[in-house]
Every structure is written in C-alpha cells, then in structure tokens.
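Undergrad: Could you look at this predicted model? Sequence included:
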Amino acid sequence: MNLANRITIARIFLIPVIMFFLLVRIDLSSLVFFGYSITWNQVIATLVFILAASTDKLDGYIARSRKLVTNLGKLLDPLADKLLIAAVLISLVEMDKLDALIAIVIISREFAVTGLRQIALLEGKVMAADRLGKWKTGVQITAIIALLVNNFPFYFIDFRFDLVASWAAAIITVYSGIVYFVKNKELLDPNREKQSRSAGPQT
C-alpha cells in the first residue's frame, strides 16, 4: 500500500476520535467570552476534524505528484470523505446542532452515489471524484466547521452563517448527486446487463 492510500486510511481512523469528543460526556470546562461559549470537547473535535479533512488534499497531491494514483485510492478517497462527513453530521444531529432533515438528505445522497460506484466497479469502471464533487465536499466541510464552533465568528454579528452553510451544503450535495447519475445513467440501463449476457464471451 502506497503513502497516499495510507494517509486516506489514517483519515478513516480519525473519525472515532472526533465522535468520542463530540458524544462522550467529558467534564471539561468551556471557553466563554463576550457571551460566546464553546466547550473544550468541541475545540478538540474541530481541530481533529480539520486535520482529517485536510488530509484529503494531501493524499491527492501525493498520489498525483508521485504518480501513485491507483484504483484503490480512487475508491478509498471518496469513501473516507463520506464516512467522515456522515459520522460528524450524525453527531451534530445528536447534539441538536443540525436539522436531521439536512443530515438525511446529505447522507442519503452519499449512499446513493456509493451504490452507483459499486455498480460501476462491477462494470470495470472506476468513478473518480469530479470537480463538482470536490466543491460539494468543501461546502460540507465549511458548514460542519461552522456548526462545530457554534457559528464563530459570525455569532458576534448575529448572522446564522452555520444555518445558511448547512442548507447550501444540502443543495449542492443533491445537485452534484443528480449530475453523477445523469453522467452515468448508462449504468442503470436495465437492458445493459441483458446485452452483456447475450454478447457472450469473446475470443
């Protein structure tokens, strides 16, 4: 396994660390100033989340610069992103910081695209993340960070950036999912498998 794939796997192993600090009750003090408050649990979870999210760019850069791009990496990279995002979204819903509807919409899209990737894999095709998918991930990460830090620094100007970013993430997530399915609609053609069987083995 090459370095890029190891970094991707490391991102997956950081997920339970984030969930631990978000969901396990630890008696840590809070930071309070000018009416704004945030627990040390959230601070630690946010820093670990940022570290995990940043490895997405790192493993991609290493894979391209060192010519280490593999089919395993193309599958692991988006999978790690989806696991990271889904786990934190579920944690935020549990913490009453995120509307469950937004989490359901985003996670459902991720499961749907993952299913499509599996169909593509059976066809011998690897669906690498496209530019729109990267933008989608970026907006999701921005929204999650805003929620994790209790809307800092927009709290001080009474602007719900975290709420706006959350809905923006849901919208672009749905849109990018639709684009994925439209671009790969041939994989869902019910006649595709019949045609493949009728063609039989080629010699």
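TA: Ah, there it is.

Undergrad: can we go C-alpha only for contacts and neighbour counts from here?
TA: Will do.

Undergrad: on contacts alone, who are the packing partners of the top helix by length along the chain?
TA: When the chain is parsed with DSSP state H, its longest helix is helix 40-65. The helices and strands touching helix 40-65, judged by 3 or more CA pairs under 8 Å, 6 or more residues apart in numbering; DSSP states H and E, are helix 3-23, helix 71-94, helix 131-148.

Undergrad: Please render the ones you listed as TSV that adds distance to residue 161 and mean neighbour count to the earlier fields.
TA: Listed next are the helices and strands packed on helix 40-65 as TSV, based on distance: least, CA to CA, whole Å; neighbours: other CA atoms under 10 Å:
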stretch	distance to residue 161	mean neighbour count
helix 3-23	21	18
helix 71-94	16	19
helix 131-148	7	20
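
Undergrad: Make a markdown table from these and add distance to residue 47 to it.
TA: Listed next are the helices and strands packed on helix 40-65 as a markdown table, based on distance: least, CA to CA, whole Å:
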| stretch | distance to residue 47 |
| --- | --- |
| helix 3-23 | 9 |
| helix 71-94 | 13 |
| helix 131-148 | 9 |
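
Undergrad: who wins for proximity to residue 48 among those helices?
TA: helix 3-23 (6.4 Å; CA to CA).

Undergrad: just the angle between the closest one and helix 131-148, please?
TA: Helix 3-23 and helix 131-148 are oriented at 30 degrees to each other (axes from the mean of the first three to the mean of the last three CA atoms, to 10 degrees).

Undergrad: Off-centre distance for helix 3-23?
TA: How far helix 3-23 lies from its chain's middle: 12 Å, per CA atoms, centre = their mean, to the nearest Å.

Undergrad: want to compare, so here's the second one:
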Amino acid sequence: MNLPNQLTLARIILIPIFMAFLLLQFPKGQPIFPYQDLVAAVIFILAATTDGLDGYIARKRGQVTVLGKFLDPLADKLLVSAALIALVELGDVPAWVCWIILAREFAVTGLRAIASADGTVIAASKLGKIKTVSQVLAISLLLLHDWPLSLLNIYLGQPLLYLALFFTIISGVDYLVKSKKFLKK
C-alpha cells in the first residue's frame, strides 16, 4: 500500500479516537482526561490535514490508485460527519445544519455513482474544495471553542459554520447541474 493510501487509512483510523476524546465523559458530564477536548481538536485537525497531503503526494509521485479514489472521499465524509454529529450532541451545531450538510454529501456521492456507472468521472470542483476547507475550519474552531481568537473576544466558529453551509448548498447545486444529463437517462 502506497503512502497516500496509508495517510487516507490513518485518517479513517483516527476518527474513533477523535470521537472517544471528544465524547467520553464520567457521569454528570465530567471529562475523563484533562484537556480531552483540546486533544480531540488536535486529532481532528491532524486527520483533516492528511486530506490535502495524501492527494498532493499521490499526484506528485504518480501514485493515484483506484483504492485511493474510493477511500479519500469516503474518509473525508466520515471525518466531517463524525465531527458534525458529535458537535450536535454537544449542542454546538444545530441538527438541521448537520442534516443539510450530510444530505448534500449523500446526494453528491449518489450523483457521482450514477455518472461513474455511465463511464464519467465528476471530479471535485473548486466549489467543492472551498466547501471542504470551510467545513474543516468551522469544525476546528468549534472544537477549539474559537481559541485563540476567543482571547480577543472574537468568535468565528458559528459564522464560519453558516458560511460552510452556504458553500455546501451551492456546491451541491453545482454538482446537480453538472449531473443533469445523467439524471435524464
């Protein structure tokens, strides 16, 4: 297994570790580990960083594989979905925002599957990449409770979450328009 695929697999393996640090508590809501929310945030950021890194290495070394094309978007969706669902449970993300983001991910995955069955690859668009970056930034800030910006009374996690939601919807519509010819068949 090449390095890019190992990084992608590592991202998937980090998800339950991230979730454990973020959500495990003693009864009455006391954390089990000191700074466990900070550790969870660092794990999320580290895992999210591997997303760009694995693709860059795969293209640079000519190591793009079918397995990588399958695992990379799956790992991204699993990581973001896990974080959003956990943040809903913690009361930091409204459930309706999480639902819209997850619905878009399912819809785009379905559209890509339909196109693939027709022999066409719908590559990630610039809007899709902006969507992913904005989601990761929003989730990271929410996990960090807007630190270090909160020291200056600047709170960007929630506004950035709604910006990510905007790009999620816009990029979903963009994929739908690009897939129009496959949906007519």
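TA: That came through fine. Values in this document were obtained by computation on a predicted structure and should not be read as measured data.

Undergrad: TM-score of the superposition?
TA: Counting by TM-score structural alignment, normalised by the length of the second structure, the TM-score of this superposition works out to 0.91. Behind it: 180 aligned residues with a CA RMSD of 1.4 Å.

Undergrad: Would you quantify the distance from the equivalent of residue 83 of the first structure over in the second structure to residue 19 of the second structure?
TA: Aligned against the second structure by TM-score structural alignment, residue 83 of the first structure finds its counterpart in residue 78. Here the criterion is CA to CA, to the nearest Å. By it, residue 78 of the second structure lies 11 Å from residue 19 of the second structure.

Undergrad: With residue 4 of the second structure instead?
TA: 23 Å.

Undergrad: what do you get for residue 159 of the second structure?
TA: Residue 159 of the second structure is 24 Å from residue 19 of the second structure, by CA to CA.

Undergrad: who's in contact with the aligned partner of residue 128 of the second structure in the first structure?
TA: Counting by TM-score structural alignment, residue 128 of the second structure corresponds to residue 133 in the first structure. Neighbouring residues of residue 133 of the first structure by CA atoms under 8 Å, 6 or more residues apart in numbering: residue 176.

Undergrad: neighbours around the closest residue in space to residue 14 of the second structure that isn't next to it in sequence, how many?
TA: Once flanking residues are discounted, residue 14 of the second structure sits nearest to residue 47: 6.6 Å by CA to CA, 6 or more residues apart in numbering. Residues near residue 47 of the second structure, counting by other CA atoms under 10 Å, number 22.

Undergrad: dump the residue contacts of the counterpart of residue 47 of the second structure in the first structure.
TA: In the first structure, the residue paired with residue 47 of the second structure is residue 52, using TM-score structural alignment. Applying CA under 8 Å, 6+ apart, we find residue 52 of the first structure in contact with 11, 14-15.

Undergrad: Just give me the closest of the residues you listed to residue 71 of the first structure.
TA: Distances from residue 71 of the first structure to those, taken by CA to CA, are shortest for residue 11, at 18.0 Å.

Undergrad: Could you tell me how far that closest one is located from residue 83 of the first structure?
TA: 9 Å.

Undergrad: Please apply the same query to residue 50 of the first structure.
TA: Taken as CA to CA, the span from residue 50 of the first structure to residue 83 of the first structure is 15 Å.

Undergrad: cool, residue 199 of the first structure as well?
TA: Taking CA to CA as the measure, residue 199 of the first structure falls 38 Å from residue 83 of the first structure.

Undergrad: that older thread, can you redo the contacts of residue 52 of the first structure as CSV, where the extra columns are distance to residue 37 of the first structure?
TA: Shown next, in CSV, are the contacts of residue 52 of the first structure (distance: CA to CA, whole Å):
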residue, distance to residue 37 of the first structure
11, 28
14, 25
15, 24
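
Undergrad: For the residue nearest the centre of the second structure, which residues are in contact?
TA: The centroid of the second structure falls nearest to residue 80 when counting by CA atoms, centre = their mean (3.0 Å). Listed by CA under 8 Å, 6+ apart, the contact partners of residue 80 of the second structure are 135-136.

Undergrad: Number of residues surrounding the residue mapped onto residue 103 of the first structure from the second structure?
TA: The alignment partner of residue 103 of the first structure in the second structure, by TM-score structural alignment, is residue 98. Close neighbours of residue 98 of the second structure, defined as other CA under 10 Å, add up to 19.

Undergrad: if I pick residue 98 of the second structure, what's in contact with it?
TA: Residue 98 of the second structure sits in contact with 84-85, 88, where contact means CA under 8 Å, 6+ apart.

Undergrad: what do you get for residue 126 of the first structure?
TA: The contact partners of residue 126 of the first structure, by CA under 8 Å, 6+ apart, come to 71, 74-75, 117, 120.

Undergrad: hmm, which of those are common to the second structure?
TA: Counting by both residues aligned by TM-score structural alignment, their matches' CA atoms under 8 Å, the second structure reproduces these contacts from the contacts of residue 126 of the first structure: 117, 120.

Undergrad: on that earlier part again, quick check: which of the helices and strands packed on helix 40-65 of the first structure is nearest to residue 59 of the first structure?
TA: helix 3-23 (4.5 Å).

Undergrad: Give me the mean distance between that closest one and the second structure.
TA: Superposing on the second structure and averaging over aligned pairs (mean CA distance after the TM-score superposition for the first structure), helix 3-23 of the first structure comes out at 1.1 Å.
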